[in-house]
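K.L.:
Next comes the sequence, and after it the predicted model I'd like to discuss.
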Amino acid sequence: MTTALVTGGAGFIGSNLVFELVKKGYQVTVVDDLSMGLKANLAEVMDQIEFHEHDVCDHEFMHQVLDHNFDYIYYLAAVASVADSVERPYETHRVNQESVVDTLEYLRVKNLKPKKFLFTSSAAVYGNYPELPKREDSRVQPLTPYAVDKYASERYTIDYGKLYGLSTVAVRFFNVFGPRQNPSSPYSGVMSIVTKCLLNDQEFTLFGDGKQTRDFIYVKDIVNALIFISETPASNEVYNIGYGHQNALIDVIHQYEQAAEKQLKIKFAASRAGDIDESLADVTRLTKLGFKPQWGLENGLREYWEYASNNG
């Protein structure tokens, strides 16, 4: 049976990935300390997976888990809040970089050779340079400890692959939305907060004028891309994962209102420091690999609302 380890598997993207892997018949092990993820996200598959509520910074524990010699390792564990990384740079660094390097080093020392070690990075590494679209070889400008750690960890991932014969890839997520995204943090995905406000008839605070652009991508297309990349011979490369379409936030909100058949109450506020004005992925590298999204923005928004209104 094909085995997979998913760190951060109780989180938003991680839990969606676990569902898909279980559906494919994988034997899945999840490590998540539930600091950001929710056990409820995995409730439907909990009896079909091995779940460890544990911190990935506990290296001794992680080594015992890695000794199972998994076919695939998906490294999603992270403190995903940019604001948190600014407030607690070293604590978040331990999760976002040190734990990744320790895992890679253990694979090297023990000569463990998964079919793929996949590290999830972020479009945050590009920063605010004006060039668009962002190509994987575009210049980077990580502006926060979170972005610095993501960039350093993806370089470690790729270099360990090249230097020590591991099959590694790193992916840079653009703006992901969809089921199981936690809206409780003010720094969580904007569409999850919009969803919560629509469900509860609450006012939504829009920072900036709404013309800031993002490359939104539905979580199911993200998950499909992760599995697709891991199952190809692709190795020692970085891949952007987005749709390659630039959308103004206010336009996406209006599209979502149509899907919900409800109008959002919007309060405009000043832009937040560090917010990026424009974002757009160049997805040529992923497309050349043969990946095709199945959902797209409009269908993703429609299905997300259907899920939210049935589970809200």
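P.N.:
Great, that's in hand. Residues are numbered from 1 along each chain as shown.

K.L.:
CA atoms for contacts and neighbours, from now on please.
P.N.:
Will do.

K.L.:
Enumerate every residue touching F204.
P.N.:
I193, V194, C197, L264, K265, I266, K267 (Cα atoms under 8 Å, 6 or more residues apart in numbering).

K.L.:
Of those, select the buried ones using a PyMOL command.
P.N.:
Entered in PyMOL, the line below selects the buried ones among the contacts of F204, by 16 or more other Cα atoms under 10 Å:
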select buried, resi 193+194+197+264
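
K.L.:
which pair in the contacts of F204 spans the largest distance?
P.N.:
I193 and K267 (13.3 Å; Cα to Cα).

K.L.:
Just the contacts of F204: which are in strands?
P.N.:
Here DSSP state E is the test, and those give K265, I266, K267 as lying in strands.

K.L.:
here's the one I want to compare it with:
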Amino acid sequence: MGRTLSRTLLVTGGAGFVGGALIRSLLVDYPDAAIVSLDNYFIGTPENHVNDPRVTYIDGSTTDIAKIWADRGLPAPQTVFHMGEYSRIVQSFQDHDLTWDFNMLGTKEVVKFTAGHGAKLIYAGSSSKFGNDGQDENLNPYAWTKAKNIEYIRNYANWYGLDYAITYFYNVYGPGQVSNGKYATVIGIFERQYLAGEPLTVVSPGTQTRDFTHIDDIIRGLVLVARGGAGDGYLLGTGTEWPLLDVAKMFGGEHVMVPALPGERTRGQADITKAGEVGWRPERRLDEYIAEFVATNPR
């Protein structure tokens, strides 16, 4: 029997794209739950806050999670959704120290905190670890730290005991995605460029593929895994590979090729077999989403 989500739920990164959407879903699905968001607002923004007395927003670092919790006298969490990490591939080369601090030091403290309270950890792993027969986990600082965190969580559970389930996101898109600045997502960038009447910039060679997953599907997956998942291997994608040049062409209009970026993998496609064991299947398709976006915003 899967656990019911009630009482206190913690969402790290709760002011971000995925974390904010997760909190909105939890409020609907679990009206008796009290939700705490811990976010350092590196990418998260108050615009993603939900105006609801059941949610407490804390501006702080995951490295200080135990002290923050104790100082505020908060009740023990039942479930910890750990979304609050550094999550960009190319930028992690320049942000090496931030990647290390957010992903290694911060996650170490979150794991220890979760186990200490007897809570269940739902961790957002990176799909980058599966590329090129697992070799892509070494392509960049981001993928490497995320892969090491998976090893750490699994070992920690064996060493000390920890109830956990690990999910993997495949190129999340949808309302609320980051569309400006150096941390913008691919679909967010394409949408911004389309609305501005600019050519869409496609990273060379354009044949590299990604498996794009709608935010609504990701959130359903997280909740289902929290209820009934255990252990590693819950890949949340669609199982469909989209070449980036083909994605740009779906928007119509012009596109331009830009130089290849360091650390990027050539293919991305999810094996959603294990996610299906908790009753999850993707419901949204990228081509339908883009067609609706273009129809709603004709040039």
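P.N.:
Now that the structure is in, tell me what you want to look at. Note that the coordinates shown come from a computational prediction; the quantities given were computed from them, not determined experimentally.

K.L.:
picking up where we left off before, which among the ones in strands among the contacts of F204 of the first structure gets closest to F291 of the first structure?
P.N.:
When these are compared against F291 of the first structure (criterion: Cα to Cα), the nearest one is I266, at 36.5 Å.

K.L.:
Aligned against the second structure, show me the partner of the closest one.
P.N.:
When the second structure is aligned by TM-score structural alignment, I266 of the first structure is paired with H255.

K.L.:
just so I have it, where are all the helices in the stretch 151-299 of the second structure?
P.N.:
Taking DSSP state H, counting those that start in this stretch, the helices of the stretch 151-299 of the second structure run over residues 186-195, 215-228, 244-250, 273-276, 286-296.

K.L.:
Quick one, which of these gets closest to G84 of the second structure.
P.N.:
Here helix 215-228 is closest among the helices of the stretch 151-299 of the second structure (Cα to Cα), at 14.3 Å.

K.L.:
List the buried residues of stretch 196-205 of the first structure.
P.N.:
Going by 16+ other Cα under 10 Å, stretch 196-205 of the first structure has these buried residues: K196, C197, L198, L199, F204, T205.

K.L.:
Would you confirm that P293 of the first structure contacts D221?
P.N.:
Yes: using Cα atoms under 8 Å, P293 of the first structure makes contact with D221 at a distance of 5.5 Å.

K.L.:
Looking at these two, which one has more neighbours?
P.N.:
D221 (21 against 16; other Cα atoms under 10 Å).

K.L.:
aligned partner of the more buried one in the second structure?
P.N.:
D221 of the first structure maps onto D217 in the second structure, by TM-score structural alignment.

K.L.:
In space, what's closest to the equivalent of K39 of the first structure over in the second structure - neighbours in sequence excluded?
P.N.:
Mapped onto the second structure by TM-score structural alignment, K39 of the first structure lines up with P46. Once flanking residues are discounted, P46 of the second structure sits nearest to A15: 6.4 Å by Cα to Cα, 6 or more residues apart in numbering.

K.L.:
So what does the one you found match up with in the first structure?
P.N.:
Looks like A15 of the second structure aligns to A10 there (TM-score structural alignment).

K.L.:
do F102 of the second structure as well
P.N.:
Under TM-score structural alignment, F102 of the second structure pairs with V95 in the first structure.

K.L.:
burial measure for the residue nearest to I217 of the first structure when sequence neighbours are not counted, as a count.
P.N.:
Distances taken as Cα to Cα, 6+ apart put V176 closest to I217 of the first structure, at 5.0 Å, once the chain neighbours are dropped. V176 of the first structure: 23 surrounding residues under other Cα under 10 Å.

K.L.:
counterpart of E237 of the first structure in the second structure?
P.N.:
In the second structure, E237 of the first structure lands on D232 (TM-score structural alignment).

K.L.:
Just to check, that match is in contact with Y168?
P.N.:
No: between D232 of the second structure and Y168 there is no contact under Cα under 8 Å: 9.3 Å.

K.L.:
The two: which is more packed in?
P.N.:
Y168 (24 against 17).

K.L.:
Tell me which residue of the first structure lines up with that one.
P.N.:
Match for Y168 of the second structure (TM-score structural alignment): R172.

K.L.:
Which pair of the buried residues of stretch 196-205 of the first structure spans the longest distance?
P.N.:
L199 and T205 (15.0 Å).

K.L.:
any idea which of the helices of the stretch 151-299 of the second structure is most buried?
P.N.:
helix 215-228 (a mean of 21; mean count of other Cα atoms under 10 Å).

K.L.:
So which elements touch that one?
P.N.:
Helix 215-228 of the second structure sits against helix 17-29, strand 120-126, strand 163-169, strand 172-173, strand 231-236, with contacts defined as 3 or more Cα pairs under 8 Å, 6 or more residues apart in numbering; DSSP states H and E.

K.L.:
Can you tell me which of these is nearest to T296 of the second structure?
P.N.:
Of those, nearest to T296 of the second structure by Cα to Cα is strand 172-173, at 17.0 Å.

K.L.:
distance between the closest one and the chain's centre?
P.N.:
In this view, strand 172-173 of the second structure has its centroid 9 Å away from the chain centroid, taken as Cα atoms, centre = their mean, to the nearest Å.
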